[in-house]
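Asker: Sequence and predicted structure, then a few things I'm wondering about:
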Amino acid sequence: MDIKRGELYYADLSPVVGSEQGGVRPVLVVQNDIGNKYSPTIIAAAVTSKINKAKLPTHIELPSASYGLAKDSVILLEQIRTLDKRRLKERIGELPENTMRRVDGALLISLGCKVN
């Protein structure tokens, strides 16, 4: 499987603990492509269709018609986790560069990175 940063996949996130996102749901691959190629794992952000959640600076809205999703959704960039590639199911699509720039900004906020 040739996995690229910025691609959306369905992934099985169960089992979960507490407030973690679970079940089969879309995820956004945020790991770099070198890691995606050589590691048995990827780093991904959970995606939810509960669009009323798009209230934090770590949330990016995804209109369903633009990205091949069943419903309007939100990327939860405070919900990033390492996943074994075997959790990935069907590829949904890929986000454009301008949306990935917004994702990068939200990741910096989520991780508390300071940019000079």
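Answerer: Nice, I can see it. Numbers count the residues shown, from 1 in each chain.

Asker: drop to CA atoms for contacts and neighbour counts, all remaining ones
Answerer: OK.

Asker: can you list contacts of the longest strand anywhere in the chain?
Answerer: Criterion DSSP state E: the longest strand present in the chain is strand 73-84. The contact list for strand 73-84 (Cα atoms under 8 Å, 6 or more residues apart in numbering) reads 20-21, 27-28, 40-51, 53-54, 58-64, 103, 106-107, 110.

Asker: Put this next to the first one:
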Amino acid sequence: MQKTRPCLIISPDEMNDYIQTVIVAPMTSKARAYPSRVATRFEGKDAQIVLDQIRTVDKRRLVKYLGRIAPAAQVRVLAVLAELFAE
């Protein structure tokens, strides 16, 4: 089994309330200059939200709540997701 990694839940609360899975984007401390990555600071460290590796996981795999990302990072995440899924 792989090491536990931080992730950002990107599925909406309205969906999360009714099903047993959530959509997540992993987070990493390895900086890569990809347009699908959002730089942020989390738990006092530089990190990237890896939006090119989103996946669905069972809620039972979520180990511990670590907090929230900054509002500015939320805006950037939504903008990148909109760009990734634009027609």
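Answerer: All right, it came through fine. Computed from a predicted model, the values in this text were never measured in an experiment.

Asker: Put one on top of the other, what's the TM-score?
Answerer: The TM-score (TM-score structural alignment, normalised by the length of structure 2) is 0.87; 87 aligned residues with a Cα RMSD of 1.6 Å.

Asker: picking that back up, show me how far the longest strand of structure 1 is from its chain's centre.
Answerer: Here the centre of strand 73-84 of structure 1 is set off from its chain's centre by 4 Å, with Cα atoms, centre = their mean, to the nearest Å.

Asker: next SSE after that strand?
Answerer: strand 88-94 (DSSP states H and E).

Asker: Asp17 of structure 2 -> structure 1?
Answerer: Aligned against structure 1 by TM-score structural alignment, Asp17 of structure 2 finds its counterpart in Lys37.

Asker: Strands along structure 2, start to end?
Answerer: So, for structure 2 - with DSSP E - the strands run 7-9, 21-28, 37-42, 45-50, 55-58.

Asker: what's the closest of these to Pro71 of structure 2?
Answerer: strand 37-42 (10.5 Å; Cα to Cα).

Asker: in that closest one, what counts as buried?
Answerer: Using 16 or more other Cα atoms under 10 Å as the test for burial, strand 37-42 of structure 2 gives 37-40, 42.

Asker: Can you check which part of structure 2 the longest strand of structure 1 sits on?
Answerer: Strand 73-84 of structure 1 maps onto residues 47-58 of structure 2, going by TM-score structural alignment.
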